[in-house]
Each structure stands twice: as structure tokens, then as C-alpha cells.
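J.: The following block contains a protein sequence and its predicted model.
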Amino acid sequence: MSKDGALGRQDKSDWLEDILISIGEGKSVRRDLPGGGRLHIDRPLPFLCIHIAEDGAEPTARDVAQANASYLTAPHAAPAIKVIDAVANTLEERFGAFILLDIGELSQDRFLTVDAPFLPPFEVSIWSSADATAAADAFSAAVSDSEVRFRTPQVEKTEAAPLSDDKQIARELGCSAVAVRFAPVYRRPGSEEIYPELREQLVAMFFDAGLQAFASFIGMRQLFKLTTHRALGRKAFIDAVARVDRSIDEVASTFDFLLAVTPINAAAAFDAFKASGRQVQPPFLYRPLELQVEAIKRRLFSISFEHLEDPVLYQLYREKQQELDLQLSLLSSRHHPKFVEFGRALYEPVERPLLREARTILTGLAGSEPNGADDAGVGDQIADCFQVERRAKAMIAAYQRQGADFKASVELRDDLPSGLMVSGHRLLIARSTLMDTRRVEPLLSHEIGVHLLTYFNGSAQGLRLFRSGLSGYEGMQEGLAVFAEYLSGGMTPERLKVIAGRVVGCASMLDGATFSETYSMLVDDNNFTEPAAFNVVLRLYRGGGLAKDAIYLRGLLALLDHLKNGGALEPFWMGKIATSHFAVMQELAERGLLRLPAIQPIFLHTDAGRARLERARSGMRPLDMIQRQEP
């Protein structure tokens, strides 16, 4: 930092003084600077990432800088030095040490030519002050070890800062510093056109490397303890995130995907199927779409993610945008052959290990006979829709005692197949529902204790994305919901048989079998009763063939493996997330962006539920959920 006192507090303008006061009080700062650029400080931290370049000249380096919790961007060095020096002094006084990361781009990609017969490494030049060599080494190692999918970075340390003499900010300030310049490999050679995917990968790689450098610096000086370098990321959502979140949620709220692909004439369809001698697929009727798919897609892709700044959130919203696009494509192709292919893309085909597990379950349960609805055997004591409704309202009231915001509603519906489903904050119960009374509590644990609970806990996270669901969340959500049935003591052979039957039926449907062929396979080869088989096949062939029902067993197997490997269950209650997002949720929690789940599942409040969970942690397959059900 400057030693001559020329930048003493008495010379600072009022706006800069306000910034330093805010930092001193531990407040956040987000301010556009005179002459261009921005200072953003999520919270006081012992580092600042800077990028100095004309607006738009080095967009990738700018995005790397802006991804950080503490950054400054500016078009020119001279006016920025005053701000950087003042902020650096203030933060060093607070923490006892401070480091500057100067990120920028080289003027050209000198290793690559238009006619290169292969993709050579790309240049990354790093300079550090003498007291920041460990941080530079951490940055270099992170870049070198990254799983790049474009070109291998060739990291070189240099004695001179990789800047022109008039921009040697790191040296001029005299603070601990690392300066990085990388080749603009995201640009097409000889052109200003960019490769968007490469740019995203570069931003993610250099951002993570920067966090590792900061973590190394903090650890060497023992400034404070870190559980992970990712904890140095942002702890507050900027306005741009809230705008994108609201826009994505508004698109998602224009349709209810599952209701739109659920037939409204299930009972009549079964009668028609029986009248045909069980040979002809009956016609299914659906609710008319209340949206124009093309118009909603235009809204979806008009949402700009350009100003999100946080690479993690950027990726989550991009994934959700792509998932919504697939769902809309499915809705627009109901009754058309391509519906099944869109469904295959959204829910994935039935992989061989999953099919093998399903067949193992069906073999192990060869003597059981599910009856009636697809998710319950019917015993001597039968519960109708009104009994289910009363118990559902009682369970919702119990959850409301944990949190007043658990404002779920219960609706009896004539336009649903027998059973239950959740839509947003609503529990929908078909009036035709009849089930064994022993299955009521487990099924409500499935629908209320998982689907509604994660909806309301997700709502409390500050972003609607966590209540509507991250991309691909349905597999783990349904696996978790099936596991909840086990934890509440209600995983019957009949129920598990249906879950496995959905998988083999889905594989049959995707392989091109007709409705009647899949139905016969369940009845003749797997001992399903006719009503149970029809309910399974109706779900599989709705819309033209929906591959969704394989996700219940797939999600359950993923969850059991997760628990066996020592994975925690708590993050799954924070909102609707996929298995692939577990590390992301942990990172966001470490950064303080997520709250602990306000409402906990009731079935884990019991000794029996906790005992069953511990059994699952010791290693369990789906069949064991029946064999070892009671504690």
C-alpha cells in the first residue's frame, strides 16, 4: 500500500469515506464508481479481486472478478488505485493482513493458429509479491489440476507483473498481491466471436482457483478458520439474482406439468380397456392447456443471466431454464410420437442396473398381490378419500405447529386417478381413493412430509427456485418420499412391488411395447392384479409415453447409497434438490446463503423412525426395507 500518505483520509471524497465507514461497520457495499466500474463488497474479507480494462474489452476476466464476494472493476488504473488503496488499508487494519488478486487477459492466444492441427495448451501467466507466493502456488495448482474439457492450461510464473508499466497496480500499492493473465481462448481465432461454453468453463475454473488462493493466504496467516475455500463466496443475493429467480418462477408457475399430463378419465378408460378385451389402449382425456407454449418459451429465453455474477447460481438457473424448456416441449407434443422422446430426454432411459434391481425386487416379492390403487394394498380396513382428508389435515396442523408458514391446503378432486399428489402448496386427493388404513400414514408422510415440507422449507430460502425445485430434483425427491414411507413404518411388499413394476413397465414402454403388451407383462409375468397393472400402465403411457415413473426406484437407490457412504440427510430438507446438487447445497450453506430447514419431518421425531434411519446408514437394499421394517 502507498507509504507517502498522499491518499490519507483527509483527501478522500465523501463517497469514498462512506464506503470505508460501511466496511468498518461490517456492512455490504455495492457502488458504481465515478468514471465507470464498480466496487462490490459482500462483507468485509481480507481480499479484493480487481479487473482493470475498458468496458467489454475483457469480458471473461471481468466475469471472474465479479464472481467474487469482494471485487472492483474499473476502465482505467489511475482512478481505481485511490479506491483500492483505501479499501486495502481498511481491510488490513481489520484482519491484520490483506491480499489483492489482479485478474486480466493477455492480448492474444499466441499458441493457437487458425490452421493448427491440434489444440495446444493455453497460456496462463502468474506473478506474485514475495509474501504471496503460497497463494500464487495454490492458484497455479488449482488451474493445473482442473478438469478442463477444452485446452490444457500452461501455467508460467513470471518475475515481472504481467502488466504494462502504467498498470502495475499490484506493485504500486505494495500490498500482498497475485496478478494473473490468461490467453483469450474463448474467442474464435482472428475474430471477436466467442465460444460461450468455453467462456463459462474459464470463469468457473479461474473463480475457484482464486478462492483457493485466498484460502491459502488466510490459512498461512491464521486469520480465521475455513471449512472449505468455497465458504469465501458470496453470502448475499444481489438484485439481479432476485429478478432472474422471479422471472424463472413466473414461467414455471404458468403451468402444472404433472396435472397437464395426467388423464382425467381414468375410471372410464379402464372400463373401455376391459370392454376391448384388454387389447386396445383406451383414449385418455386431458385438461386443456391454458398457455401457448411458444409464447411461454419466448418469455423463458428472454430471461437474461448476464448480471448474475455468481457462477454457481448462473449454472443452477441455466439448468432450470433447460428443464422448463423440455417440459414445455413435452406439453406441446401430447398425443404425438415425439412425446416419448422428450420424456426420455427429461427423465433418462431405464439403465441396466436399475432394471436389474427392479427385477430382483419382483422376483423376491413373487407371492405378493397389490390390489386396487397403484400404491397400496387393500386389506380388511379400508380408508376412503374423506378419511385420508381428515388425517391429512391433522398432519398439516402438526407441521404448522413447527412453522406457521406451513400453509398447505387439501382438495378432493374428481379429475384424478385414485391416489394422492402434490401441486405447489396443495395436496390433491382423488375422490375415488380407497386404501388400506395402514397405508394412510406412510403415503401422507410421502406427500406432506417430503413434497410439501421441502416446498415450504424451500420457500424460506429466499429464492423461489428452491421451492419449485432445482433441475432434475424429481428423482431424489421421489426417492426421499419413498424412503419416508419406510421411515414411518409403512413400506409394504405391495408398495415396493408397484415401485419395481413401474421400472420394468417403463423399460417395456421405452422399448416400443404397446399398452396392452406392458399390461399383460405385469399381470401374467409379475402377478399384478388387473386394477393395479392398469394404474401403472396408465401412468406410463399418458401423453404418449412418460418415462417419469422409473425415477422412484432410481432415486431411492441413490439415496440408500448416499446414506451408506456417510452422507447427511439434512440438506435434502432445505428444498427440492437433486443428488447432483448436494455439493452445491453444502457450498451455499457454507456461504450462509441457505438456512437450516425450519421444519423437520415428523417421522424422524420418533424413536422408531430414527432407528430405521440408522439401519439404512449401515447398508440397505430396497427389499431390506420390508424384511427389517420394524425396529
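T.: Cool, the structure landed.
J.: alpha carbons only for contacts and neighbour counts from here, please
T.: Noted.
J.: So Ser125 belongs to a strand, correct?
T.: Yes. With DSSP: H, G, I helix; E, B strand; the rest coil as the criterion, Ser125 is assigned to a strand.
J.: That one and Phe255, how far apart?
T.: Counting by C-alpha to C-alpha, to the nearest Å, the gap from Ser125 to Phe255 is 50 Å.
J.: cool, and Asp525?
T.: For Asp525, the distance to Phe255 - C-alpha to C-alpha - is 38 Å.
J.: Just want to know which of these two has more residues nearby.
T.: Taking neighbours as other C-alpha atoms under 10 Å, Asp525 and Phe255 compare with Phe255 leading, 18 against 11.
J.: Please compare the first structure with the one that follows:
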Amino acid sequence: MNSEDGRITSQVIEDVCARLRENKRIQQPLPGGGMLQMDRLLPFLCVYRRNPTRRDEGTSKLVMSEASYLCAPGNAVQRSGLRELIREIAKTAIDRLGSFLIMEIWSGEDRVETDEVTGELCLPRAMFQILARRPYRPQGTVATLEFALQRVRVHRRAAKVEIKMVAENHPNGMKELMSEAVETQIGCHVMGLEVRPVYRDPETGELYDRISRSFGRQVSHALKKSFFVFALTRTEMRPEHYHALGTSRLSMQILTIDRKLAELSREFKFLLLVTPINAERSWNSFVESGYHKPPSFEYRPLDQDPLLLKRRLMNIHAERVDNPTLAHVFRQTQLELDRQITMLADIDTDRFLPGSLQVFDRVAPKLRDLARDILSNLADLEPVGEVEMMDANQFAEFADKEIQYYRDQSPLFAANVTIRDDIFSGLLVAGGDLLIGRQTRIAKSRAEALLQHEVGTHLVTYFNGSAQPLRLLQVGLAGYDALQEGLAVFAEYLVGGLSAGRMRTLAARVIAADQLVQGLSFLEVFSQLVEAFGFEPRTAYTITLRVFRGGGLTKDALYLQGLVKILDYLGSGGDLEPLMVGKMAVQHVPIIRELLLCGVLRTPPLRPKYLDTPAARDRLAKINPDTTVLDLISKTRREL
């Protein structure tokens, strides 16, 4: 039992401190629906006490996202036990770390804000009050917290932060958690943080969901930065980064939601379903018509009812996740899956393209201009003469050898190579398998590059993701396609296989996707690729098919867009290693680093083979902030 007549017992306190001394995780229910949770021995404890006199929606989440927190009823401090529990936790931590910080957080009054001139409602500005006892201490921690909170933005306005040095650094109407005398005696520090509740309706108390999630993430980062400075300046801990003070384990709630989203995502192979099964027959008919009759495509029947998939998707309660960062990631994924399922229902209709624009976006003018520059500058660099080719069977044998290399690294790598009749010439990764169209013919000079694109990138990140506790890193976080394709194309460059012809193809996909959105027909896009940009008819057909499949798929513009993002990322000092953890978007890289630093994610078991070659390392080292996509081709040509 954790209480006697609503009191926290001495036995509970002893058990908590014993586990803390052994650096074990603590999950201790408290009277009145409270909870003490400590991921491990850390130099801080975030405290929230529910005010019994008013509604206070959303405020408890500000502490529950931290690795060490205590939530309790607001009148619990009057019961014997709560202050003793906090004091003994502090003393236990101080014995091992040298000091301890108690950060109590509460919300200020709800107020409706209006314009002084018009009387109209105004969007409130985030405001914080940091309350530290006299003397001004711990100085570095307070200054860091102030600086970090000033960078919190709500409604596009930076937060206002005040520092108050007062004896009473606790909520109005409640007793202090620890007296100043005890605080000084045991070497503890107690701070208060009053938060303006911009995350809820001041009249009804209902949460503004989107603002609440964004606000929570920003405040969490600010708190961790202050805890980091406290650890370095006041304790014997030396954390590597402020993210290292986050939760090192995922709750069962998080793991359950992650698995449900990943399982649902695996139940339909999106790209396979939107790819025509009669592409070769349509090509033959297209040739027979003299390229004047647009092809008619057929698609695989859906083996899942989109409505039932959506029903299951909406029953996954991602909004209930306490961790604000992962809640944001889950919500993004849920929304993208919802849109993809809608696209499946709309295959081969006029509604498919608007869905594609929601998931993969339209072509930005800057990207379109880059594509035109590539097609113009590389027009005369196409290879001439006879090129030695590999057929589907030969490439499958080549890929099998590469897959065996990764199987020797890890038994997790369970990829298979399959030659399919229902795939037009080309390669496709579906789940953990490499699919090859039976009509595929690949230039031997390009084989290694395509192998590193499909196997060394797509399959390696797929199986690295399967080694992580977050299964979504295997199937892909929301918006992962651009970074994945950019990384895969960059791998082609690192092995010296990013040819001018390949770059022209990627640029042509951008132009074709842009023209699709502008309303041009299949025949118009095909004709321009042949007549204006000099592509062979079969190549132009393949590019046009890929863009028009399903009813209009703008995904193919992401290859060049992703390559630009990779160069920007590397040029600004980014490292390739975190990108190998799984399938993610650029926006997720800081989150992945955070989860790696706090121990939630593991070092990926598989490392792309090409990263260990001297040539690839040399090419990678030459990337700088001024490197452009066109530079990759010129560098490759100089090396040759």
C-alpha cells in the first residue's frame, strides 16, 4: 500500500529511496491519483500539484514529459508524507550527485485578452515567471532557463520572461514544498515556474490541441537545457548533451501506439498498389499508335477496404501520449497514413492528384529552375556508343551477393530479391524486399550505384529501423520519402555512379511532375521530354508513366529535392550516421539525435558498405556549404 488514510507511508519513502540509490526506475502511484516517476537517478525533479479550486487542463503535461517528475493533488502537501518524500529523494540524490534541483511548475490565471482600441479578442503571448529564492540562485540555471524560455514562440510571438527573487516560490494558496532552511541545510535548490496557460481556452478550459503540443515541446527543451547547466555546474554528473537528461525508456503506451501505426502501415504497399500492372503492354500499344494515343493503365485490386483501414487508424489514440515530441511524430504519421489511404480509394480518378499534393507537395519554383538548369547544362554529356547491359536475372544475382554481405553483418537483414512480371522495367523496394521488373535492363556502369540506392540505403535503413524500439522507423516517419530518396541518390554519388544521364532523369521527373500539376496531358509531357529535352521515347515513357500513375503522383520530384536537402544538411555540418537509424524526414533528425543521446534508440546494427570505402570517404569530405547538385556531376567527371 502507498498510503494510510491518504498519507504517503514511510515504507513507500524508504522503497523509493532504495531504488533511487540503485539507479533503478521508479513508478510509484501516490494518494489522490498522483504519480512519482523517475527514469533513473537524475539531479532534478519536476513537480506539479493540481489546484483543487479550479480546472487546470494541460499544465500537468509540462512535467510529465520529463524523465523525473511528481504529480500530486494540490492539497496533498497538507498530508503527512509528500514533503518528506520530496526531501528524502533530494537527500538521496545529493549523497550521490552533490546537489539536487526541485522545479515546481504551475499555471497562472486564465485571462481573456482583448485589443485596447477595437475590443477584439487577441491571441495571447506566452509569458513565464521564474521564481528563485534569495540569494539569486542557482544563477547559471536561472539564466539558462530565462534565455531558453525567451525562445518559446506561440502565435508567432516570442515569450516574455520575468525573474522574481522571492521567498515564496510556490503556487498561491499552497504551502511550500521545502523550507528555505531545509533547502540550505541539505544543499538542495528549489525553483518555481509560473506559466501563462496559452494552451487552453480561458473561458471553457478546453485545450487547444495543436498549441498545447507545440508549447509542450518547446518548454520541455527549455527545461532540459536548464537541468543540463545545473548538472554541469552544481553536481558531479557530466551529461554529454541536454537531451541525455531525457527519458531513456519508452512507456507501454508509446510502444503500443507505435506498433499499431507500424502494423497498419505494413498492411498496404502504397507504391506497389499505385503502380500499373500493364505497363509493358501499354508501352507496346503506345508505340503501335505512333505515340498519339495515351496509354490506359490497370492497377492491382485493393485487398483492404480503405474505410475499414481508416476506422482502425482513427482508433489509435496518438493524442494521449504524454511525451510531446513523440506525440507530435505519431500525429504526423497518423495524418499521412490517413491521406495515403484516401489516395488508395481514389486510384485512377481525378481525386488522386489532390491527395498526392497533400502527401508529397507540388514542385517549388526553385526546384523547377534547378531541374531546367540540369537539363540544359548536361544536355551534351550523355554517353555515346554501345553500352554493356545487365538483364533482370544478372542484376538479381548481383543484388543477392550484396544482400549476403549484410546478412553476414546481422541476421536481421532478411531481404529477398524477386523478379516480377507485374512491374515495368525498373527496381522497387517494397517493405524488406527488392522487386525487379522482368524487362529491366541496366547499364553495368550504373549497377553498383543502383545497388547502393536500393540495397545500401532503402533496405539498410528498413532493417536498421526494425532493430529500434520504435517500429515506425522501419516503415517510415511522416514525410520520410524526400530524405530517403535524396540519401539514396547521394549514395550513388559516393560510389562514383551518379552519371549525367541519371541526373537528367531526376530533373526530368521534376519537370514532368510540375507539368502534371499545371494540367498538361500524358501526351504533352511525353512529347516535351522527347522533343525539347532529347530523351529516348522509352525513357520518356517511363518518366511520364511514373508521374501519371494512379492518377497523378508527384512523389518523383522528391529525388532531386531530397538530394538538395542532403547537400544542405551535410554542408551545414550534419552527419550521415543518424540518417542510417531508420526512415525519417529532415525535420526528424534533431528528434533522432535526442532519442539516441538519452538512450531510447540504439546504434544501428548495419552500416552501408560504401561508407567504408576510401573513395566514398574522400567524396564525402569534399562536401561544403557551397556544394551544389551540378558540382556532384563535375566532380565525378574530373575523377574519371
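T.: Yep, it's here. Bear in mind that the values here come from a model prediction, so they are computed numbers and not experimental data.
J.: Assign Thr92 of the second structure to one of the three secondary structure states.
T.: In the three-state summary, Thr92 of the second structure is assigned as helix, counting by three-state DSSP.
J.: That one matches what in the first structure?
T.: When the first structure is aligned by TM-score structural alignment, the residue opposite Thr92 of the second structure is Thr90.
J.: In contact with its match, which residues?
T.: Shown in contact with Thr90 of the first structure (C-alpha atoms under 8 Å, 6 or more residues apart in numbering): 20, 23-24.
J.: of those residues, closest to Pro75 of the first structure?
T.: Leu20 (21.7 Å; C-alpha to C-alpha).
J.: Count the neighbours of that closest one for me.
T.: 21.
J.: To which residue of the second structure is it aligned?
T.: Leu20 of the first structure maps onto Cys17 in the second structure, by TM-score structural alignment.
J.: before we move on, what about Phe47 of the first structure?
T.: That one, Phe47 of the first structure, aligns with Phe44 by TM-score structural alignment.
J.: ok, now which ones touch Gly575 of the first structure?
T.: 454-459, 461, 466-467, 469.
J.: For it, which non-adjacent residue is spatially closest?
T.: Gly458 (4.0 Å; C-alpha to C-alpha, 6 or more residues apart in numbering).
J.: Correct me if wrong: the one you found contacts Ile577.
T.: No. Between Gly458 of the first structure and Ile577 there is no contact, the gap being 9.5 Å when judged by C-alpha atoms under 8 Å.
J.: between these two, what contacts are shared?
T.: If you check Gly458 of the first structure and Ile577 against C-alpha under 8 Å, 6+ apart, the residues they both contact are Phe466.
J.: Okay, strands next: where are they in the stretch 401-550 of the second structure?
T.: 416-420, 427-430, 433-437, 441-443 (DSSP state E, counting those that start in this stretch).
J.: Next, find the distance separating the residue most central in space within the first structure from Asp607 of the first structure.
T.: Nearest residue to the geometric centre of the first structure (C-alpha atoms, centre = their mean): Leu470, 4.0 Å. Remark: distance between Leu470 of the first structure and Asp607 of the first structure (C-alpha to C-alpha) = 32 Å.
J.: One more: Arg318 of the first structure?
T.: 42 Å.
J.: what does Leu593 of the first structure give?
T.: 32 Å.
J.: counterpart of Val203 of the first structure in the second structure?
T.: Match for Val203 of the first structure (TM-score structural alignment): Gly216.
J.: element containing that match?
T.: helix 209-234 (DSSP states H and E).
J.: Tell me which of Arg318 and Asp607 of the first structure has more neighbours.
T.: Between Arg318 of the first structure and Asp607, counted using other C-alpha under 10 Å, Arg318 has the larger neighbour count: 14 against 11.
J.: Spatially, which residue comes closest to the aligned residue in the second structure for Phe139 of the first structure, not counting chain neighbours?
T.: Residue correspondence, TM-score structural alignment: Phe139 of the first structure in this structure matches Leu145 in the second structure. In space, Leu145 of the second structure comes closest to Ser226 once its chain neighbours are excluded; the distance is 5.1 Å by C-alpha to C-alpha, 6+ apart.
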